[in-house]
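Asks: quick one, what's the 3D model for this:
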Amino acid sequence: MPLTPETSPTPPRIDTSKPHPARVYDWYLGGKDNYPVDEALGRQITAMEPTAKYGARHNRWFMHRAIRMLAARRGVDQFLDIGTGIPTEPNLHRIAQRAVPAASVVYVDNDPIVLAHAEALLHGTPEGTTRYLQADAREPETILELARGILDFERPIAVSLIALLHFIPDEQGAYDIVRTLVDALPSGSHLVLSQLASDYDPERTREAVEMYAVGGVTLVPRTREEMTKFFTNSGLELLDPGVVWLPDWHPELAVDEERDGTAVPLYGAVAVKP
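Replies: As a prediction, the model looks like this:
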């Protein structure tokens, strides 16, 4: 199975002079696929917000619970994960294929360092399918065109946008991206989304936005109402318990999570297309 990008025969060069959200996130999670510039920004953020690493772990745990529910309880066997990030075990396909061994998972990212580790994303079950596409989340039509060669768009698909949209401003079409993706999905499909909150601690959030901006990264926190609009603007129906803080989304589905009651300023939700 080829690991070269589907959109370009020549992978772009990895820029180590500026921090990258996926690599900062990798540092939060204790990974080793980051550079000094990423660690420097991560340390700045955690100095201001000591719970940042804990929040990153909760973001992963939310994804695990959501995929576990969709595969095991709602029978979803096709997944399109956009903004995949650097592989961290267990990856999405591990969770999905434990419940449904024949599940098909397509990962999408535009960071060349993710491509460099894409082989780790492709080790799934013999019955299932795992593929990686090199594409930009801000080009949903390209993603859909490529994904149609792998997934069956006549059957339900779960699209996951985990901690992705808070790096895409409204003026770059954040809501339009979601609507374009959802419009292409058949009835019974789902959207999984997590988003940094702007209405938990506005002052500390503003400082975080400024720190990311100094590093050349745009960070776009949103209110609960703004998060909810990703679903309502796309004609989706939120599943219980709606848009909530990450630790509050179906905690009964937790596996190997370490909770200490610390607040996590990120929202999470899952919705279905009628």
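Asks: switch to C-alpha atoms for all contacts and neighbour counts from now on
Replies: Fine.
Asks: can you pull the contacts of residue 58?
Replies: Under the criterion of C-alpha atoms under 8 Å, 6 or more residues apart in numbering, the neighbours of residue 58 are 246-247, 264.
Asks: how does it look with 10 Å?
Replies: 52, 64, 245-247, 257-259, 264, 266 (C-alpha atoms under 10 Å, 6 or more residues apart in numbering).
Asks: now, among the residues you listed, which is nearest to residue 215?
Replies: Here the nearest of those to residue 215, counting by C-alpha to C-alpha, is residue 52; it sits at 16.8 Å.
Asks: run through the residues that contact the residue nearest to residue 229 when sequence neighbours are not counted.
Replies: Distances taken as C-alpha to C-alpha, 6 or more residues apart in numbering put residue 175 closest to residue 229, at 8.0 Å, once the chain neighbours are dropped. By C-alpha under 10 Å, 6+ apart, the contact list for residue 175 reads 165, 168-169, 226-227, 229-231, 233-234.
Asks: what's the farthest-apart pair in the contacts of residue 58?
Replies: Every pair in the contacts of residue 58 was compared (C-alpha to C-alpha); the two farthest apart turn out to be 52 and 64, at 18.7 Å.
Asks: before we compare anything, build this one as well:
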Amino acid sequence: MTSVSEESQVPPGLDPKIPHSARMYDWWIGGKDNFAADRELGDRFAQAIPSIPAMARENRAFMHRVVRYLAGTAGIRQFLDIGTGIPTRPNVHEIAQKIAPETRVVYVDNDPLVLSHARALMVGDPAGLTAYIDADFTKPDQILADEDLRRVLNLDEPVGLLLIAVLMLARDADDPWAAVRALLDALPSGSYVAITHPGQDFDPAAMAAIVGAATQAGMVLVPRVQSEVARFFADWDLVEPGVVPVSTWHPDKEPGDAFYWAGLARKP
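Replies: Okay, the predicted model is just below:
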């Protein structure tokens, strides 16, 4: 992957002086696709929570585990990944298509840098399909009506919906629960939704510090308590162990500390 950390390489439509969550996340996990503004705000977050880079890696590891579970144990062959972020291998299609080459994946994000990388790099197994949609999760009707989504996914068959570390980018006043519910209602029985979300209740003082830093930088960041995260799953059936700290959901190693809630639920 070519680094775009220099402002001379900025894709059209992107302001490198405005920090973006996907690029901060990229910096925390050791990527090169970020700018000075992303690193500056990411460092301010790390001053409040020194382990935040490790937490970002734990969040990414959950995505790996939950996709393996869905493609393997649950037999899901279609994924809708909203809030994709900058491609970091392995990506969803690489994990799922290793288990079932015919798996189809649609990625959704609204950052020009993610767009430029996704369309170049997210090419899957010829037996399956991948597509990228430039859209925001707060506009579910736009996502669901997109012709690329309809071309790649069959919404009459079960879908694995991934909402990994994205829902905190909407204020309560914008009712992200309604946006998620619209997505859930569009999916058939047997579908799954996986969610991770930074938790306000792990360390309220540290969370208040990073929210303050984000607000000063013009970024929306809303950590939530466990019960508020659980509301996103609506009336779907939670897979054991429920809504738990992200590193403790079906761990494949000794769990580390991470201030994220995580869960997976199935539509009855």
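Asks: TM-score for the pair, please.
Replies: After superposition, the two chains reach a TM-score of 0.93 (TM-score structural alignment, normalised by the length of the second structure), with 256 aligned residues with a C-alpha RMSD of 1.3 Å.
Asks: returning to that earlier point: list which of the contacts of residue 175 of the first structure are still in contact in the second structure.
Replies: Contacts conserved in the second structure for the contacts of residue 175 of the first structure, counting by both residues aligned by TM-score structural alignment, their matches' C-alpha atoms under 10 Å: 165, 168, 226-227, 229-231.
Asks: residue in the second structure paired with residue 270 of the first structure?
Replies: With TM-score structural alignment as the matching criterion, the partner of residue 270 of the first structure in the second structure is residue 264.
Asks: wait, its match sits on residue 74?
Replies: No: with contacts defined as C-alpha atoms under 10 Å, residue 264 of the second structure does not count as touching residue 74, sitting 11.5 Å away.
Asks: what's near enough to touch the most centrally placed residue in the first structure?
Replies: If you average the C-alpha coordinates of the first structure and look for the closest C-alpha using C-alpha atoms, centre = their mean, you land on residue 162, 2.1 Å from that point. With contact set as C-alpha under 10 Å, 6+ apart, residue 162 of the first structure has these partners: 59-60, 62-63, 81-85, 192-195, 268.
Asks: change it to 7 Å
Replies: The neighbours of residue 162 of the first structure, taking C-alpha atoms under 7 Å, 6 or more residues apart in numbering as the test, are 193-194.
Asks: tell me how many other residues crowd residue 203 of the second structure.
Replies: Counted by other C-alpha atoms under 10 Å, the residues lying close to residue 203 of the second structure total 11.
Asks: picking that back up, if I look at the residue nearest to the centre of the first structure, how far off is residue 145 of the first structure?
Replies: The spacing between residue 162 of the first structure and residue 145 of the first structure, counted by C-alpha to C-alpha, to the nearest Å, is 21 Å.
Asks: show me what the residue nearest to the centre of the first structure lines up with in the second structure.
Replies: By TM-score structural alignment, residue 162 of the first structure lines up with residue 164.
Asks: what about the equivalent of residue 232 of the second structure over in the first structure, which helix or strand?
Replies: For residue 232 of the second structure, the equivalent position in the first structure is taken to be residue 230, counting by TM-score structural alignment. Assigned by DSSP states H and E, residue 230 of the first structure belongs to helix 224-232.
Asks: run through who's touching that helix.
Replies: Outside helix 224-232 of the first structure, the residues touching it (C-alpha under 7 Å, 6+ apart) are 175, 178, 243.
Asks: OK, contacts around residue 169 of the first structure?
Replies: residue 220.
Asks: hmm, 10 Å instead?
Replies: Applying C-alpha under 10 Å, 6+ apart to residue 169 of the first structure gives the contacts 175, 218-221.
Asks: also residue 123 of the first structure?
Replies: So residue 123 of the first structure contacts 93-94, 129-131 (C-alpha under 10 Å, 6+ apart).
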